[in-house]
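Novice: I would like to see how this sequence folds:
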Amino acid sequence: MKNYRIKAVKDQGEKEQFLNLPAMLYKKAQLMQDRKMEEAVLSGKHILVQGNLRFLPFLCVSVSEEKESVAGRIALTLYEDEDYGFAGFYESIEEEEVALLLLGACEREAQKAGKKGLKGPIDLSFFGRYRFALEEKMPYTGEPANKAYYPYLFEKAGFQICKRYVSHFYDVLDPSYENVKAKKRLEHFQEKGYRFLHPTKENFDRYLSGIYPLLMERYKDFQGFRHIDKESFLILYSSLKYIVDEEMVFLAYDKEELKGFFLCLPDYGNLLQQSLNPIRLLHILLRKRRPSCYILLYLAVKKGSEGLGLAFSQLVAERLKKKKARSIAALIQKGKASEGYFQDKCVGSREYVLLAKEFS
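Specialist: All right, here's what the predicted structure looks like:
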């Protein structure tokens, strides 16, 4: 019988154990770990661990005959002004006891801090990775990939699903395809004088600064959202200019006021998570130049411009037809209007969940 125990991650050896576990659990093609990001977080250098929070990483190790092996990991993020602790960076073998020990360690610390409960998986906040996929399939860029048994292990530890999300998959659109409602909505905004444009690499940061207040406002009610300042936002997202296809980033202006944006990203699979070498860099550049699939990732519309999302979807559809590319409408919260765009062309879906546990 295995003897499991929990230990806090403190020294460099324990940090390496924390970092090495995902590669032991996943096939290379399905590994979505951002190791550089995790290294920065564990060393306290990442922008998301600056400020007023406590970050507590743990390992669950199996001890037998004086040999120690890592069976699981987790990290608890505690913010003073949050009612819940965020349990994230979860990885483990398929063993209920391991999950109970890891989540139990988070629960004890969260209770000590006076929290009402735990939510997870949330890696630091909305700006990290969050949500569990309900099945294991080849991941796309930005997808929270995990072992299919993770939601079950959380539920065995007393967690319940608090939010559901869905991604819809679309085949290449036929050149003759039209969505009359979307086309009329786009014409409506164009007649009102709205300008639709794309950023370039040279002006990307300027437009990103304009996107910042709109994104902060429209996403503030999402689970795990934490307000960050503009400087931190630019640090997190300015590198997008090197990997986006500018033609698939849409900005809508009424005179000089930004009314909405829609960011679509080529699907790089897990290329962006892998260490760079000349061959891999070439693969990334080729994928950027001729993507076979786009991830429809971030959409935000200012209050008072409702319906602009459907207009954006018309612009996206027009570009996708020209590029003869598939698409994925990614990680939509169930019940949102955007869940219904182009449902007549949907060829498949994947579901995701966020879980929570209330302390009694």
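
Novice: going by C-alpha atoms from here, please, whenever you check contacts or count neighbours.
Specialist: Noted.

Novice: who touches the residue nearest the centre of the chain in this structure?
Specialist: Centre of the chain computed as the mean C-alpha position; nearest residue by CA atoms, centre = their mean is Arg129, 4.4 Å away. Under the criterion of CA atoms under 8 Å, 6 or more residues apart in numbering, the neighbours of Arg129 are Ile122, Asp123, Pro144.

Novice: could you also give me the structure for this next sequence, so I can compare it with the first?
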Amino acid sequence: MSLRSFRFDPSLTREFIAFGGSLYAGGARRVPPFRREIIRQLSPDFYFYQRAGNDHRRFLAYRAGRVAGRIAAMVNAEIRDGDRLPVGLVGFYECVDDDGVAAELLEAAREWLRTEHGVRRIRGPMNFDFWHGYRFLTKGFDREPYYGEPDNPAYYPEQFELGGFAPLRAWNSIEINGREKLEALIAPWRKRHELLLERGYRFVPATRLDLRKEWPALHGLIDRSFDGFPDYTPIPFTEFKALLSGVGFALAADVSGFVYDQAGRAVSFGVIFRDLAGAVRAMNGRITPLGALRFLSRLRKRRRFNFFAAGSLPEEEARGTGVGRAGFFAMIDESLRRGYSDFIFAQMPKDQPIQAFFRRLKIEPQREYTLYEREA
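Specialist: Below is the predicted model:
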């Protein structure tokens, strides 16, 4: 076996990208990422590579002359440990089911991070930051995947653990099918919603907004809402727009939106996506005329929705208005009114307070995701 390391070498980058597709060839459940998005993220002009203090190195492993694995070692200058020292990251990980190949890749990444940047801790999988791909799926491999879900072979977590990594944080997803449980879930927040309406708060769906004009407000609101979240880092507005443009086709604008306070200030938001896993799978990672036809042919075959993200301004939370719960009620209540009753509440931290409401209804998580860490 041999290893090659590089940064932007065009030929090796093509091999790096191609292996991510060939490894999953024929996988019936796979929802492949769009190839052009991967190319964008690995191109020299991607925003991550322009920021002072950021660095990366890519590695390809070869077995019998063919690519058998890949990994990228990264330093994001804004992700630091408790002593304010940079934390190393490993991402874009793909590997055959061979623990020896995995060990060589992980060790090469560790050695580069330790010797070139002196990091003391390494986390992964994480592609650059909180905003792009991170975490492994660790439970729920038998479930139908949804668009945007971490997707990996079941042996990846074990390869990381054999490489010295241990679980750092965990998230889960909960799927609910049917009106009855959704109505029971939101029932405790109905009065809070009514109270805020009486106080002059407004719950405005995205269909009533010029979203392109609202993007700066949403960018700022998300930035403030997630400030302090583990490993959260802000991204430039240009990259935020690029990410939104890439998923805008899936936005359920009729049930996503903002909450405005009495002064007309956006204080909370919620984002729900239509789960287009089947339609995106049909495109096989490529945006072509044929792929578009396949996408459209499957677009209406599944009416499952993904409650993707929500947040509120910290000062609003500190006031105890309950705007987050009221906004959650408004979104699910409007969804039920429109006949949407199949939901995935996606990638929630296990220690998030809303988990208690699912437990109250005896609804157990069906999927789990894990971020790992090891000493360098």
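
Novice: that older thread, just tell me what the residue nearest to the centre of structure 1 corresponds to in structure 2.
Specialist: Following TM-score structural alignment, the counterpart assigned to Arg129 of structure 1 within structure 2 is Gly133.

Novice: how near is that match to Ala318 of structure 2?
Specialist: Note on Gly133 of structure 2: its distance to Ala318 of structure 2, by CA to CA, to the nearest Å, is 31 Å.

Novice: likewise for Lys350 of structure 2?
Specialist: Relative to Ala318 of structure 2, Lys350 of structure 2 is positioned 22 Å away (CA to CA).

Novice: Gly210 is in contact with Phe233 of structure 1, correct?
Specialist: No: here Phe233 of structure 1 lies out of contact with Gly210, judged by CA atoms under 8 Å, at a distance of 11.3 Å.

Novice: neighbour count: the two, which is higher?
Specialist: Neighbours were counted for Phe233 of structure 1 and for Gly210 using other CA atoms under 10 Å; Phe233 has more, 18 against 15.

Novice: and the contacts of the one helix or strand that one maps to?
Specialist: Phe233 of structure 1 is part of helix 230-237 when elements are defined by DSSP states H and E. When contacts are defined by CA under 8 Å, 6+ apart, helix 230-237 of structure 1 is touched by residues Ile47, Asp205, Leu208, Ser209, Tyr212.

Novice: what sits closest to the first one if chain neighbours are left out?
Specialist: The spatial neighbour of Ile47 of structure 1 that comes closest, neighbours along the chain excluded (CA to CA, 6 or more residues apart in numbering), is Ser232 at 6.5 Å.

Novice: the one you found -> structure 2?
Specialist: In structure 2, the residue paired with Ser232 of structure 1 according to TM-score structural alignment is Glu239.

Novice: neighbours around that match, how many?
Specialist: Burial of Glu239 of structure 2 is recorded as 14 neighbouring residues (other CA under 10 Å).

Novice: repeat for Arg54 of structure 1
Specialist: When neighbours are counted by other CA under 10 Å, Arg54 of structure 1 comes out with 15.

Novice: and the alignment partner in structure 2 of it, how far is that from Phe128 of structure 2?
Specialist: When structure 2 is aligned by TM-score structural alignment, Arg54 of structure 1 is paired with Asp55. Distance from Asp55 of structure 2 to Phe128 of structure 2, counting by CA to CA: 10 Å.

Novice: next, show the common contact partners of these two.
Specialist: Joint contacts of Asp55 of structure 2 and Phe128 (CA under 8 Å, 6+ apart) are Met74, Val75, Asn76.

Novice: that older thread, any idea how far Phe225 of structure 1 is from the residue nearest to the centre of structure 1?
Specialist: As it turns out, when the distance is counted by CA to CA, Arg129 of structure 1 lies 11 Å from Phe225 of structure 1.

Novice: ok, which stretches of the stretch 151-300 of structure 2 are strands?
Specialist: 166-177, 202-205, 257-260, 266-274 (DSSP state E, counting those that start in this stretch).

Novice: tell me, the third one lands on which residues of structure 1?
Specialist: Okay, so that is strand 257-260 of structure 2. Residues 250-253 of structure 1 are where strand 257-260 of structure 2 lands when matched by TM-score structural alignment.

Novice: average offset of that stretch relative to structure 2?
Specialist: By mean CA distance after the TM-score superposition for structure 1, the fitted stretch 250-253 of structure 1 averages 0.8 Å away from its aligned residues in structure 2.

Novice: buried ones in that stretch?
Specialist: Applying a neighbour-count criterion of 16 or more other CA atoms under 10 Å, the buried positions in stretch 250-253 of structure 1 are Phe250, Leu251, Ala252.

Novice: can you count the residues close to Glu257 of structure 1?
Specialist: Neighbouring residues of Glu257 of structure 1 were enumerated by other CA under 10 Å; the total is 11.

Novice: can you check His132 of structure 2 too?
Specialist: Counted with other CA under 10 Å, residues neighbouring His132 of structure 2 total 10.

Novice: ok, Leu101 of structure 1 next?
Specialist: Other residues within reach of Leu101 of structure 1 by the criterion other CA under 10 Å amount to 19.

Novice: doesn't it belong to a strand?
Specialist: No: membership of Leu101 of structure 1 in a strand is not supported by DSSP: H, G, I helix; E, B strand; the rest coil, which gives helix.

Novice: how about it, what's its match in structure 2?
Specialist: For Leu101 of structure 1, the aligned position in structure 2 is occupied by Glu104, per TM-score structural alignment.
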